[in-house]
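1. Have a look at this fold, sequence not included:
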């Protein structure tokens, strides 16, 4: 099953303009842009045939090509990463038919372990009828505390996921859900951190572009809710962090945290 990884990146972020070009310092003092670190993380995933950066911005394109990435230019009208991933696939023309699985690897998540994506690919390979899969991570005490702290400070941190017993998403939110999760990680209903990576069948991306932006999607600012609003199943795959600290660069305040993780892990 040939796999394409797309890293959507836009300059005009509402919460953090210019985010893909922000420099992040590693353990050896080397500074690399967020988009480069995300590209390096995506390129370390096993079983992937091609990795491309999808953007509508010439500054991001130039930066990505400078460190050796392949770039696909996509429309400025793309409203989120899933739309941009779909546009990137379409831009490949006849080559788009070469891929059975397309991964949307978020350009603001350089701490994403490669096995998170490998687990998604394996899940779709094992279940041919599933159209898409996304990882969820059972929160640690520290991660749950970080979620709550962001909310008390009026910041949007990570996203949480609610699932059925069969592992299909019920809802995603930027609030800490379920409310009962405040009892801690040993509560009956633990809090699951949604990791913003998606593995799609190409036809799932085609469907996505055919639907209008959903009310819940727009309210929460979460692109994956469009699938739920249109009655499509979103398969959640619980992944194991294996002791690694996962967090996205959502706000400027997250930069220091990500740099500290890279330095603790000895990542250059």
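-> Everything's here; your move. Computed from a prediction, not measured in an experiment: that's the story for all the values here.

2. from here on, contacts and neighbour counts on C-alpha atoms
-> Will do.

3. which SSE is the spatially closest residue to residue 141 that is not a sequence neighbour in?
-> Among residues not flanking residue 141 along the chain, residue 185 sits closest, at 6.6 Å (C-alpha to C-alpha, 6 or more residues apart in numbering). Counting by DSSP states H and E, no helix or strand carries residue 185.

4. With residue 52 instead?
-> Assigned by DSSP H and E, residue 52 falls in strand 50-55.

5. what's next to that strand, contact-wise?
-> Strand 50-55 has contacts (C-alpha atoms under 8 Å, 6 or more residues apart in numbering) with 3-10, 39, 42-43, 61, 64, 69-75, 84-85, 88.

6. want to compare, so here's the second one:
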């Protein structure tokens, strides 16, 4: 059943400066713009009239850049351990929004279709949170920077940096379908605030994937499979790949015109 998109909805873009694998990546340039600006513009394309887009950061350099390209931006605590924690803190400033989207600040190619699909997925379920997945290419199965997800009946069963599921039967593995997790979450606001207070869980600490905290606490995550993939920028090598993608997109536009 196609759920109606809610109003109002808050899209939060958590963007911290001190990334472990790529410090300052939010301000790294892609096609002449900071990465965080690309994410903001994608969010604005998806937003309906009563939705609001906010950049949430712990660094004044990012705050200044966000204000420079016209974004609403807020300073959050440096003690936030995850993007969802930063979203929860930001949601406190905007209590009129019952649905909160965590649109990660390192996903400059996230299609607006995906953002709306994730919102619809939440509203058509009884789950407190939703997310997305896409088909995982075989070349990414062993890449620990690409989180994989096992899915059953529209629910996420497990997330891992390793390939899941493991196919013991070689013949079955030839026709196997693996899915990669797309870093986009939609929360019911009340659950987001509660979730941010929970302690880290053993599997979360092992995999370094915060969404496992939800599953380990017995909650369900609704998940939809999208045909539109997106890439996150976690390392300088990812940025180089993103720049090649941007160049390819420009060439396609020029050929069409």
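-> It's in. Since we're looking at a predicted model, the values are computed, not measured.

7. Would you give the TM-score for this superposition?
-> Overlay of the two chains. TM-score (TM-score structural alignment, normalised by the length of the second structure): 0.88; 245 aligned residues with a C-alpha RMSD of 2.2 Å.

8. Where in the second structure does the strand holding residue 52 of the first structure fall?
-> The aligned range for strand 50-55 of the first structure in the second structure is 52-57, by TM-score structural alignment.

9. What lines up with residue 109 of the first structure in the second structure?
-> Counting by TM-score structural alignment, residue 109 of the first structure lines up with residue 107 in the second structure.

10. Its match is in contact with residue 41, isn't it?
-> No: between residue 107 of the second structure and residue 41 there is no contact under C-alpha atoms under 8 Å: 11.3 Å.

11. Among those two, which residue is more densely surrounded?
-> A direct count of neighbours by other C-alpha atoms under 10 Å for residue 107 of the second structure and residue 41 places residue 107 higher, at 25 against 16.

12. Contacts only, for residue 13 of the first structure.
-> Residue 13 of the first structure makes contacts with residue 19, as judged by C-alpha under 8 Å, 6+ apart.

13. how close does the aligned partner of it in the second structure get to residue 86 of the second structure?
-> Aligning on TM-score structural alignment places residue 13 of the first structure opposite residue 19 in the second structure. Separation of residue 19 of the second structure from residue 86 of the second structure (C-alpha to C-alpha, to the nearest Å) stands at 14 Å.

14. go on, residue 209 of the second structure?
-> In terms of C-alpha to C-alpha, residue 209 of the second structure sits 15 Å off from residue 86 of the second structure.

15. So if I had to pick from the two, which one is more boxed in?
-> Neighbours per residue, other C-alpha under 10 Å: of residue 209 of the second structure and residue 86, the larger number sits with residue 86, 26 against 17.

16. Hmm, residue 80 and that one touching each other?
-> Yes: counting by C-alpha under 8 Å, residue 86 of the second structure does reach residue 80; the two are 5.8 Å apart.

17. Measure the mean distance from the helix or strand following the strand holding residue 52 of the first structure to the second structure post-superposition.
-> Counting by DSSP H and E, the next helix or strand C-terminal to strand 50-55 of the first structure is helix 58-66. Superposing on the second structure and averaging over aligned pairs (mean C-alpha distance after the TM-score superposition for the first structure), helix 58-66 of the first structure comes out at 0.8 Å.

18. now the strand ranked longest in the second structure: which residue numbers in the first structure?
-> Criterion DSSP state E: the longest strand present in the second structure is strand 179-188. With TM-score structural alignment applied, strand 179-188 of the second structure matches the range 192-201 in the first structure.

19. Outside of the matching stretch itself, list whatever touches it.
-> For stretch 192-201 of the first structure, the external contacting residues (C-alpha under 8 Å, 6+ apart) are 100-106, 109, 117, 120-121, 124, 131-139, 158-162, 172.

20. Inside helices: which ones of these?
-> Assigned to helices by DSSP state H, the following of the contacts of stretch 192-201 of the first structure qualify: 117, 120, 121, 124.

21. where's the third one relative to residue 100 of the first structure, distance?
-> Meaning residue 121 of the first structure. 10 Å.

22. Which one of these two is surrounded by more residues?
-> residue 121 (25 against 16).

23. when you align them, which residue in the first structure goes with residue 235 of the second structure?
-> Aligned partner of residue 235 of the second structure by TM-score structural alignment: residue 251.

24. For that match, which non-adjacent residue is spatially closest?
-> Once flanking residues are discounted, residue 251 of the first structure sits nearest to residue 16: 6.3 Å by C-alpha to C-alpha, 6+ apart.

25. The one you found: neighbour count?
-> Applying other C-alpha under 10 Å, I find that residue 16 of the first structure has 14 neighbouring residues.

26. right, and it touches residue 254 too?
-> No: applying C-alpha under 8 Å, one finds residue 16 of the first structure not in contact with residue 254, separated by 11.0 Å.

27. which non-adjacent residue is nearest residue 66 of the second structure?
-> Excluding the flanking residues, the one nearest residue 66 of the second structure by C-alpha to C-alpha, 6+ apart is residue 73, at 6.3 Å.
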